[in-house]
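Chemist: Output the structure for:
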Amino acid sequence: MSLDGPIVILVEPQLGENIGMAARAMGNFALSALRIVNPRDGWPNIAAQRAAAGADHILEKVELFDTVEQAVADLDLLLATTARPHDQAKPVVGPEAAASEIAGHIATGGKAGILFGRERWGLTNEEVGLSNRIITFPVNPGFASLNLAQAVLLVGYEWFKQATSGALPHAMPERSERASQHQMQAFFDNLVRELDKVEFLRPAEKRDTMLVNLRNIFTRMEPTKQDMHTLHGVIMAIAEGRKGPAKGGVLDGEQATRLRALLAEHGQGGGVPDSGSTVRGLARLLRRNPTDAERLLWQALTRDRRFAGGFKRQTPVGRHIPDFVSFPHRIAIELVNPGEGETIAADRASRRAWLEARDYRVLEIRAADVERDLEAELVRLQGMIGQSP
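Modeler: Just a heads-up that it's a prediction; the model follows:
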């Protein structure tokens, strides 16, 4: 972008880095004309080029002058930046008002410039006296000194806002049309239906108020059609339960059940090989690929206060891997999947005998019962925990 802006005039800058950073600030706000009066370390300056961060097009066109008078001779509007009062009878303006006046002046064919003083002590009274206006910044009076590049950036920012009417370079893209009332009502009806299934909207006397509050959450969002599709999918995924693999797994519930049958058939009633690494690896594979019943029961065991923290899943006990085990209670839980053959039943019986010989109590639960009446099975487990081993 190229704009006709004011000329930036740096008076006797000391450090090349400050010149480069000032040029970078100019580039940020489409200022391209830079004049330098008697730079301390000469010109060109490699430190300035390094600090410019790509604003080389500004440094390549720098104009050098021996005196301030020479640098401002062709200007008909000159403003001087300073943090100190110079007790001179001329208007003092902030950067926003200065930018507005500069923009109007340039629009009518005028030529404007802004003086920036030395890093250590700014502009002299004589140099300020050359200006038509004084620019000062609303900063902490106890610490008013700005870095040279910071001062250039503040003025450049206000100038650019004036020149571009404050337009931002980009805005939030409109990816989808706003959701219709019909679409929002359909989503809300589905949400309420699922909340009723889990008895969320209670007590009954507060139901209407809760519904109004819930509806307001979504209407305040002003959601798009895509938002509604996403929210609907979230509600359905929660309602239907997660059918895909567990984190790190690759099998769904049905495939995980077949995996257990295959392992039991190859185990031939004796569990897994004696290698500790093999047992741990197999346990990890089973944990990452739970059956639907295992997932439901594990959620209950971890969330229900009666059992929280007391059980582990697919954790090796010797060379065997029960579905769930509580070491403090010496209880192992075995899930019986539907359609198990004789080989699988024999493997389970062998594992049970091995565990009971080591003072573990084994609770066998049919997977179908977990899905049909989970609470009843949890009551059975609670009763076993309450019994003395």
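
Chemist: okay, CA-based contacts and neighbour counts for the rest of this
Modeler: Will do.

Chemist: Hmm, residue 232 is touching residue 185, no?
Modeler: No: contact criterion CA atoms under 8 Å: residue 232 and residue 185 do not qualify, at 11.4 Å.

Chemist: any idea how far the most centrally placed residue in the chain is from residue 228?
Modeler: Taking CA atoms, centre = their mean, the centroid of the chain lies closest to residue 172, which sits 16.6 Å from it. According to CA to CA, to the nearest Å, residue 172 and residue 228 sit 18 Å apart.

Chemist: what are the ranges of the strands in this structure?
Modeler: Taking DSSP state E as the criterion, the chain carries its strands at 7-11, 34-37, 63-65, 77-81, 92-93, 112-116, 133-135, 312-313, 324-326, 331-336, 361-366.

Chemist: Residue 262: which of those strands is closest?
Modeler: strand 331-336 (14.3 Å; CA to CA).

Chemist: So which elements touch that closest one?
Modeler: Contacts defined by 3 or more CA pairs under 8 Å, 6 or more residues apart in numbering; DSSP states H and E place strand 331-336 against strand 324-326, strand 361-366.

Chemist: how far does that strand sit from the chain's center?
Modeler: Relative to its parent chain, strand 331-336 has a centroid offset of 42 Å by CA atoms, centre = their mean, to the nearest Å.

Chemist: can you pull the contacts of residue 16?
Modeler: 41, 45, 46, 47, 48 (CA atoms under 8 Å, 6 or more residues apart in numbering).

Chemist: so which of those residues comes closest to residue 73?
Modeler: For those, the nearest to residue 73 is residue 41 (24.1 Å; CA to CA).

Chemist: Report the separation between the nearest residue to the closest one once chain neighbours are set aside and residue 288.
Modeler: Counting by CA to CA, 6 or more residues apart in numbering, residue 41 lies nearest to residue 14, which is 6.7 Å off, once chain neighbours are set aside. Distance, residue 14 to residue 288, using CA to CA: 65 Å.

Chemist: do residue 299 as well
Modeler: Counting by CA to CA, the gap from residue 299 to residue 288 is 14 Å.

Chemist: Please give the structure of this sequence too, so both can be compared:
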Amino acid sequence: MSGSGTDKSKAKADLTGPVVILVEPQLGENIGMCARAMGNFGLTRLRIVKPRDGWPNVHARRAASGADYILDAVELFETVEQAVAGCSLLFATTARAHDQAKPVRAPEEAAREIFAEVGQGGEVGIMFGRERYGLENDEVALANRIVTFPVNPGFASLNLAQAVLLMGYEWFKLATANALPFAMPERSERASQHQMQAFFDNLVGELDKVEFLRPAEKRDTMLVNLRNIFTRMEPTKQDMHTLHGVVMAIAEGRKGPAKGGVLDGEQATRLRALLAEHGQGALPHESGTVRGLARLLRRNPTDAERIMWQALRTDRRFAGQFKRQTPVGRHIPDFVSFAQRIAIELINPDETDVIRTDRASRQTWLEERGYRVVAIVADEVTGDVGVPLVALEQAMAGAQGASGEGVSRE
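Modeler: So this is what the prediction gives:
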């Protein structure tokens, strides 16, 4: 994304750097991208010799991505000689050997000379040639040094803006003492040896409980290796707190809903049986209790409920019409459509007489209030959910009986 790394609240680098000289650039987009590369590395002085498409150029401004201040200060020249007239040190960038007796520098070496010359008050220019064939021999002859890039000799041509960026990068590193714009924040002090030892003792204790450190003859070596893993990390105090919490969470196993955890499918089924046997519903004025139970049930679905809910949400016939474990009065059906006045009850084949009686009472209560109850065996859902969905579709269409009659698949 253009400009995604630019923080406009920060001041631009105020540095005196070399002059970038573009010789007869062809495309406005390339000029704009050169300006952007210059802005990245604190270069502000741009001279252009006879741009092919004229100046100003709207394409250059679009490609500059916010480096308009560089384009606004562009100096135009008719000849290269005019553009370089004030330079005390001039570099010519080229990928071709021009067979001229001049020192050849890599970008890093050239940057050191540029930095030194600018530091002494000199004006340094860096020439970049045309996109199609670069600088001509007589233009290279004007330079004091040649700069070439260590690239693949079989594919040596660089985009104009890439060449400008590489030179700007090497110069900017020297001008800013290679300072990075930000560093990793120190969020916590480094863990003390005492804290690390306490964590390690706890870890070893838990590993001993599961007989991880065996055979016995390798125990000492394993302990040394484990300790080195953590000492190499140089953990902070916060790291130690986190690691200790991880070890204890694994050691204590899965937490139940009272501790904010989630039950597996079998445990969720037992939870429903327990609620039914002890009276799931609450008195009408105890709505908070009913809502709390509904949240508990939603958080801990059985396998059949999970599959059925996924089907109801994704099947176009039912999508958006049903809610799961939502109170209807003082009762909590497994699924309910208030618009269709349909409640779905999933039946566990192993349910007890107490649970069956509780479900029958709930069905009667719902039917008295105009709900049709579709009772579906849980095993059918886990086996092939498409079968009970057909019955549900028929119930919604009213094909299974008049309003108030239960539709059962027991």
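
Chemist: counterpart of the residue nearest to the centre of the first structure in the second structure?
Modeler: Under the alignment by TM-score structural alignment, residue 172 of the first structure pairs with residue 184 in the second structure.

Chemist: Could you do residue 202 of the first structure as well?
Modeler: Residue 202 of the first structure maps onto residue 214 in the second structure, by TM-score structural alignment.

Chemist: Could you do residue 3 of the first structure as well?
Modeler: So, by TM-score structural alignment, residue 3 of the first structure is matched to residue 15.

Chemist: can you check residue 54 of the first structure too?
Modeler: Structural alignment (TM-score structural alignment) places residue 54 of the first structure against residue 66 in the second structure.

Chemist: if I read this right, its match contacts residue 35, doesn't it?
Modeler: No: the pair residue 66 of the second structure / residue 35 is not scored as a contact, 9.1 Å apart, by CA under 8 Å.

Chemist: And those two? Which one has more around it.
Modeler: Here residue 66 of the second structure and residue 35 are compared on neighbour count by other CA atoms under 10 Å; more neighbours surround residue 35, at 31 against 18.

Chemist: what does that one align to in the first structure?
Modeler: Aligned partner of residue 35 of the second structure by TM-score structural alignment: residue 23.

Chemist: and residue 381 of the first structure, how many neighbours?
Modeler: Residue 381 of the first structure, neighbours per other CA under 10 Å, totals 18.

Chemist: Translate it into the numbering of the second structure.
Modeler: Checking with TM-score structural alignment, residue 381 of the first structure has no match.

Chemist: for residue 182 of the first structure, same thing?
Modeler: Match for residue 182 of the first structure (TM-score structural alignment): residue 194.

Chemist: how close does that match sit to residue 206 of the second structure?
Modeler: Distance of residue 194 of the second structure to residue 206 of the second structure, given as CA to CA: 19 Å.

Chemist: Same drill for these two, tell me which one is more crowded.
Modeler: Using other CA under 10 Å, the more surrounded residue of residue 194 of the second structure and residue 206 is residue 206, with 17 against 9.

Chemist: ok, for that one, nearest residue in space, not its chain neighbours?
Modeler: Per CA to CA, 6+ apart, closest to residue 206 of the second structure is residue 251, 6.7 Å.

Chemist: how far away is the equivalent of the one you found over in the first structure from residue 296 of the first structure?
Modeler: Using TM-score structural alignment as the criterion, residue 251 of the second structure maps onto residue 239 of the first structure. Distance, residue 239 of the first structure to residue 296 of the first structure, using CA to CA: 13 Å.

Chemist: Neighbour count: the two, which is higher?
Modeler: Set residue 239 of the first structure next to residue 296 and count neighbours by other CA under 10 Å: residue 296 wins out with 17 against 14.

Chemist: Check the alignment and tell me where the more buried one lands in the second structure.
Modeler: Counting by TM-score structural alignment, residue 296 of the first structure has no partner.

Chemist: residues in contact with residue 296 of the first structure?
Modeler: Contacts of residue 296 of the first structure (CA under 8 Å, 6+ apart): 370, 371.

Chemist: do residue 53 of the second structure as well
Modeler: 26, 27, 28.

Chemist: Just send those residues back as TSV, with distance to residue 76 of the second structure too.
Modeler: Formatted as TSV, those follow (distance: CA to CA, whole Å):
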residue	distance to residue 76 of the second structure
26	14
27	15
28	14
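
Chemist: ok, those in the first structure, which still hold?
Modeler: Contacts from the contacts of residue 53 of the second structure that recur in the first structure, judged by both residues aligned by TM-score structural alignment, their matches' CA atoms under 8 Å, are 26, 27, 28.

Chemist: Kindly indicate which of the residues you listed lies nearest residue 73 of the second structure.
Modeler: Nearest member of those to residue 73 of the second structure, counting by CA to CA, is residue 28, at 15.6 Å.

Chemist: Comparing residue 232 and residue 185 of the first structure, which shows the higher neighbour count?
Modeler: For the pair residue 232 of the first structure and residue 185, the greater number of neighbours falls to residue 232 (17 against 13), based on other CA under 10 Å.

Chemist: what about whatever residue of the first structure lines up with residue 123 of the second structure, how many residues close to it?
Modeler: Counting by TM-score structural alignment, residue 123 of the second structure lines up with residue 111 in the first structure. Using other CA under 10 Å, residue 111 of the first structure is surrounded by 18 other residues.
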